[in-house]
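Enquirer: Dropping the sequence and predicted coords here.
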Amino acid sequence: MTLRISVWSGPRNVSTALMYSFAQRPDTAVVDEPLYGYYLKTTGSEHPGKDHLLEVLEKNADKIISKTILGFNGKPVYFIKNMCHHLVGLDESFLDELVNLFLIRDPREMLPSLVNQLPHPALRDTGLDKQLELFKKLKAAGKETFIFDSKDLLLNPEGMLRAFCSFVGIPFYKQMLAWEAGARPEDGAWAPYWYHNVHKSTGFAQYTPKNEKIRPDLQPLMDESIELYEELYKSAVKV
């Protein structure tokens, strides 16, 4: 039986590096944001390369869930990199078949980067509101889950990955800490628009504080995002 691990992230959260990390495991297959096409079609959100992506991505949520998310049984472990804001208007009962974890990032470091791809982001684009909603829903249902922070992951990759693996009940492998630079076969079709920096990486980058200014018109979004993030971070795993 395949263990299905879904990491519900937001954008610019080191989630692609985490996916690359799990792709190094001999027992694991990975998939990159399977609900992205559905999200673009449903919301009409303006994303880089949108027209091309709508041509090449699967957009039918039922097919994505039944075939891509729940249908894969090729390896003992299946790592699903998901964006939490892609859960738009879906029956979320399929989450019962997954081990659900949350990767968060301080919006003071995330938003200044996000505007490079989405110049006019809304709260939905951060994923933080949906992350908190889903975390509370799972907790109320008695489901064990795990929140970890991008900064904490970068500061201590091995320690956080060991905690992650322990939580889901799989061994940690040292090869999870490094990979070859460049585009990878697990990349989604949107990689040319989003993955420039991670394609230069050969492992988790050293944490560097971000001190970029946010545009004044985005300050209300920043304030709301910080409030959501801080509530999530209270439950984050520390190692």
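Expert: Structure received.
Enquirer: Only C-alpha atoms from now on, for both contacts and neighbour counts.
Expert: Noted.
Enquirer: can you give me the strands in this protein?
Expert: Along the chain, the segments classed as strands by DSSP state E run 3-9, 28-32, 77-83, 99-104, 146-149.
Enquirer: Contacts only, for the nearest residue to Val56 once chain neighbours are set aside.
Expert: Distance criterion Cα to Cα, 6 or more residues apart in numbering; nearest residue to Val56, sequence neighbours excluded, is Ala189 at 7.8 Å. Residues touching Ala189, when contacts are defined by Cα atoms under 8 Å, 6 or more residues apart in numbering, comprise 53, 56-57.
Enquirer: burial of Glu92, as a residue count?
Expert: The local packing of Glu92 (other Cα atoms under 10 Å) involves 10 other residues.
Enquirer: what about it, distance to Leu134?
Expert: Look at Glu92 and Leu134: by Cα to Cα, to the nearest Å, they are 10 Å apart.
Enquirer: end-to-end on stretch 192-208?
Expert: As for stretch 192-208, its first-to-last residue distance stands at 24 Å under the measure Cα to Cα.
Enquirer: Give me the buried stretch members for that stretch, please.
Expert: Burial within stretch 192-208, assessed by neighbour count using 16 or more other Cα atoms under 10 Å, is assigned to 194-195, 198-199, 202-204.
Enquirer: ok, of those, which one's closest to Leu98?
Expert: For those, the closest approach to Leu98 (Cα to Cα) belongs to Phe204, at 25.4 Å.
Enquirer: Glu33 touches Phe79, doesn't it?
Expert: No: taking contact to mean Cα atoms under 8 Å, the distance of 10.5 Å between Glu33 and Phe79 leaves them out of contact.
Enquirer: who's in contact with stretch 12-31?
Expert: Applying Cα under 8 Å, 6+ apart, the set of residues contacting stretch 12-31 from outside is 9, 32, 74-81, 103-105, 110, 113-114, 150, 173, 175-179, 186, 198, 203-204.
Enquirer: Using PyMOL, make a named selection holding only the buried ones among those residues.
Expert: What follows is the PyMOL syntax for the buried subset of those, where burial is set by 16+ other Cα under 10 Å:
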select buried, resi 9+32+77+78+79+80+81+103+104+105+110+113+114+150+173+176+177+179+198+203+204
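Enquirer: Below is an additional structure, to be compared with the one above:
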Amino acid sequence: MASIHEQPRVILWSVPRSCTTAVLRSISNLVERGEIYYEPYYKALVGGPESESASTPAPRATAILPSAGSAYDSSIFTYAWVKKTLEAEHKDASLVFVKDFAMSLAGKVYMDHLPHGYRHTFLIRNPNKVIPSWRKCHDEWRPSKPLLDEEAKEEWHKADMGEHAGFKDLLELYQYVRENLDPAPFVMDADDLVSQPETVMAAYCKATGIPFSRKLIEWENDGSPMYAKWITCRDHLGYLNCNYHTNARSSSGFRKNEDLPKPASTSVTNPKAIEQIAKCVPYYEKLYRERFVP
């Protein structure tokens, strides 16, 4: 376990649409000399030289956006580069923090590219909330082309999300970490986090060696880009300005679900979405049993 007297190095693993960007904003608000990485493994999976799938074009012209603290070209995002970069000395940083998706490791193919010296943590969220939110995102950042019919839309969802929407990968990574790296990886649930942020973040800090501060749960929104301190790929900058990051961009702290804007209907009626949720639930439930209970 990390010591508060050492430089904490922490990775937060999740599936998309699990409030991880809000956590990253929280961490960013805490540190002045931190090195904060935004989805480096995911970029290696979908847009780097080793990618087996075509990278989705950025939905906004990144050239007109304020740059992240360090934005790199996707051509350098190999798995070896990510591992080497994360393992670098970072001698002036008070904290090194990484947010990424377990599915970025392509099953178990790239687990040998996990960086040494990091505490692996997990943020989970109920598939009943993840799947509808993720599908809604597709309507905003799907590549520009003639409107797709329902069958083509389903193919798009399936291609991007996979059969288990990353939940199977998340459980397998958790099991790998527990068996090989840390017998007690910290797991927190998004609903617990937004309903009891102080309790959950205090426990998270205790487990990782990150100094706790109320700046982690309450912060001033000064209008500057939330990713100003993040190290990421230039391609990501456009996605961070999409509508589905509005809550994270405009936030001044964690907010309960009832305080967040809601669509007209929150019920899931699409049979394909219901089917996918059912496939994800068993993996989520196994991780849920391992979570920190406030």
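Expert: On my side now, so go ahead. Model, not experiment: these values are computed from the prediction.
Enquirer: Tell me which of the contacts of Ala189 of the first structure fall in helices.
Expert: Taking DSSP state H, the ones among these that sit in helices are 53, 56.
Enquirer: Buried subset of the contacts of Ala189 of the first structure, written for PyMOL?
Expert: Buried members of the contacts of Ala189 of the first structure can be picked out in PyMOL with the line below, counting by 16+ other Cα under 10 Å:
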select buried, resi 53+57
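Enquirer: now the contacts of Ala189 of the first structure as TSV including distance to Phe22 of the first structure?
Expert: TSV is the format used below for the contacts of Ala189 of the first structure (distance: Cα to Cα, whole Å):
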residue	distance to Phe22 of the first structure
Leu53	25
Val56	25
Leu57	23
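Enquirer: Arg4 of the first structure: which of the contacts of Ala189 of the first structure is nearest?
Expert: For the contacts of Ala189 of the first structure, the nearest to Arg4 of the first structure is Leu57 (21.6 Å; Cα to Cα).
Enquirer: Just give the closest residue to the closest one, not the sequence neighbours.
Expert: Residue nearest to Leu57 of the first structure in three dimensions, not counting chain neighbours: Gly37, with 5.1 Å by Cα to Cα, 6+ apart.
Enquirer: residues in contact with the one you found?
Expert: Going by Cα under 8 Å, 6+ apart, Gly37 of the first structure touches 53-54, 57-59.
Enquirer: Spit out the contact partners of the aligned partner of Ala190 of the second structure in the first structure.
Expert: Structural correspondence for Ala190 of the second structure with respect to the first structure (TM-score structural alignment): Ser150. When contacts are counted by Cα under 8 Å, 6+ apart, Ser150 of the first structure is found next to 13-14, 103-105.
Enquirer: if you set the cut-off to 6 Å instead, what comes out?
Expert: 13, 105 (Cα atoms under 6 Å, 6 or more residues apart in numbering).
Enquirer: again, but for Asp235 of the second structure
Expert: Ala58.
Enquirer: Am I right that it falls within a helix?
Expert: Yes: with DSSP: H, G, I helix; E, B strand; the rest coil as the criterion, Asp235 of the second structure is part of a helix.
Enquirer: all helices of the stretch 151-294 of the second structure, in order?
Expert: All helices of the stretch 151-294 of the second structure, identified by DSSP state H, counting those that start in this stretch, fall at 167-180, 190-195, 197-208, 234-239, 246-250, 271-288.
Enquirer: now for these, which one comes closest to Glu150 of the second structure?
Expert: Nearest to Glu150 of the second structure among the helices of the stretch 151-294 of the second structure is helix 271-288 (10.9 Å), distances taken as Cα to Cα.
Enquirer: Need the residues that contact that closest one.
Expert: By Cα under 6 Å, 6+ apart, helix 271-288 of the second structure touches 127, 164, 167-168.
Enquirer: cool, and stretch 97-107 of the first structure?
Expert: Looking at stretch 97-107 of the first structure with Cα under 6 Å, 6+ apart, the contacting residues turn out to be 4-9, 13, 145-150.
Enquirer: which bit of the second structure covers that stretch?
Expert: For stretch 97-107 of the first structure, the aligned range in the second structure is residues 117-127, judged by TM-score structural alignment.
Enquirer: Do me a favour and get the end-to-end distance for that stretch?
Expert: The first and final residues of stretch 117-127 of the second structure sit 31 Å from each other (Cα to Cα).
Enquirer: that older thread, just the buried residues from the contacts of stretch 97-107 of the first structure, in PyMOL please.
Expert: Here is the PyMOL selection string for the buried members of the contacts of stretch 97-107 of the first structure, based on 16+ other Cα under 10 Å:
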select buried, resi 4+5+6+7+8+9+13+146+147+148+149+150
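Enquirer: Could you check how many residues crowd around the aligned residue in the second structure for Leu132 of the first structure?
Expert: Alignment note: Leu132 of the first structure maps to Leu171 in the second structure; criterion TM-score structural alignment. Residue crowding around Leu171 of the second structure was assessed by other Cα under 10 Å; the count is 21.
Enquirer: From Pro185 of the second structure, how far off is Leu171 of the second structure?
Expert: Counting by Cα to Cα, the separation of Leu171 of the second structure from Pro185 of the second structure is 12 Å.
Enquirer: Could you do Arg178 of the second structure as well?
Expert: As defined by Cα to Cα, Arg178 of the second structure lies at a distance of 6 Å from Pro185 of the second structure.
Enquirer: now swap in Tyr176 of the second structure and tell me
Expert: Noted for Tyr176 of the second structure: a distance of 10 Å to Pro185 of the second structure, by Cα to Cα.
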